[in-house]
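J.: Structure, please.
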Amino acid sequence: MTRSAQASPRTTKGGRWLGWAVFVVGALYAVVSAYWAVGGTAGLDTLGGALAEMARARDPQLIVIVWSTVVLKLVGAVLGLALVQPWGRRVPRWLLLTASWGATVVLVLYGGVLVVAQSLIAVGVVPRASSFDPVAFYWHLFVWDPWFLLWGVLLGVATLRFARRRQDPGSHSANQG
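T.: Okay, the predicted model is just below:
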């Protein structure tokens, strides 16, 4: 079988699940934010403090910020698919790698730092603030912040697999300018 007749390594089943996992994790996060942006109130207590109050009050600045995060989360979700889908070949390889590594760093650092800091608070190494909100704290410790970390790790592994792949004719090699 000739090289051009073989399935592209970017579209083989072995690595596609990573791109889809990145997409699903990011898209679900975007859906939650969009729900809150349109006025949904379920789960706002898990955000905590002033943020939850601002969301309930429909603070216009917060709504703009939340919609902005929805867009960023969707972009981050689509990055995972761009790494494994044929249409991703239209994006210059250097741009896709730069965006994916950049998003990986942001997600892993954000989620990782928060999970570590909150874990130190949870075990008593760092004292709790006087305004400690146990509902929001434990949701952030066990759901919201590990979700960012997981998303970043998945994107990082997908990006690493993509970066290590030898380019096949017609992939990103023609777009490397």
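J.: From here on, just use CA atoms for contacts and neighbour counts.
T.: Noted.
J.: Quick one: distance of stretch 39-56 to the chain centre.
T.: For stretch 39-56, the separation from the chain centroid amounts to 21 Å (computed by CA atoms, centre = their mean, to the nearest Å).
J.: Following up with a second sequence; could you model it the same way so I can compare the two?
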Amino acid sequence: MKKNYWMIGIGMVWTVIFAAMNFYWAIGGLIGARSLGGSIYEMAMNPSRSFVVILWLTGAIKLLGFLLLSLLLIQWKKPILNNTLFYVTKFIGVLLFLYGFLNFTTITLSLFHILDFDLELYAVLWRLLFWEPFWMAGGVFYFFSVKS
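T.: Below you'll find the predicted structure:
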């Protein structure tokens, strides 16, 4: 397994930023919350205890990606570890990209009134110009962190 250290590094920074957003919102920060729109924004304005717990857990789960990328920096002697890390990293990259791409597609369809989402135009534009491409970029960073 060959490693692309630039992609690993960028992926690690991306992951920390991504998790930090959740932690920021969990402590009551509201910057960027409106850009998510819909019920998420409404919950952020008056967060329940369970919503805050979900934000903390989501941030912690996102940091598992940092651990995964960190494991790529170790020179493992056992091929099974290298192979496992290779396939897990590729799989996570594909999932991140697809999640962003599918959201991008459905939100674009809502922009043209083909699907009906409860999102104001402000949130739609933020989702299309920032959030969904941000997910897809993370997928690219993870996917291209390793190569055979």
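J.: After superposition, what is the TM-score?
T.: The TM-score (TM-score structural alignment, normalised by the length of structure 2) is 0.84; 145 aligned residues with a CA RMSD of 2.3 Å.
J.: so where's the longest helix in structure 1?
T.: helix 93-122 (DSSP state H).
J.: Output the residue interval of structure 2 matched by the helix or strand following it.
T.: Reading on from helix 93-122 of structure 1 to the C-terminus, the next helix or strand found by DSSP states H and E is helix 134-139. Mapping helix 134-139 of structure 1 onto structure 2 (TM-score structural alignment) gives residues 121-126.
J.: List the buried residues in that stretch.
T.: Neighbour counts using 16 or more other CA atoms under 10 Å place Ala123, Val124, Leu125, Trp126 of stretch 121-126 of structure 2 among the buried residues.
J.: The residue sitting furthest away from the middle of structure 2 and Gly65 of structure 2: what is the separation?
T.: When distances to the mean C-alpha position of structure 2 are computed (CA atoms, centre = their mean), the maximum falls on Lys77, with 30.5 Å. Between Lys77 of structure 2 and Gly65 of structure 2 the computed distance is 22 Å (CA to CA, to the nearest Å).
J.: Which position in structure 2 pairs with Arg56 of structure 1?
T.: Under the alignment (TM-score structural alignment), Arg56 of structure 1 pairs with Met45 in structure 2.
J.: What ranges does structure 1 have for its helices?
T.: 13-37, 49-56, 60-82, 93-122, 134-139, 145-164.
J.: any idea which of those helices is most buried?
T.: Among the helices of structure 1, helix 145-164 has the highest mean neighbour count (mean count of other CA atoms under 10 Å), at a mean of 21.
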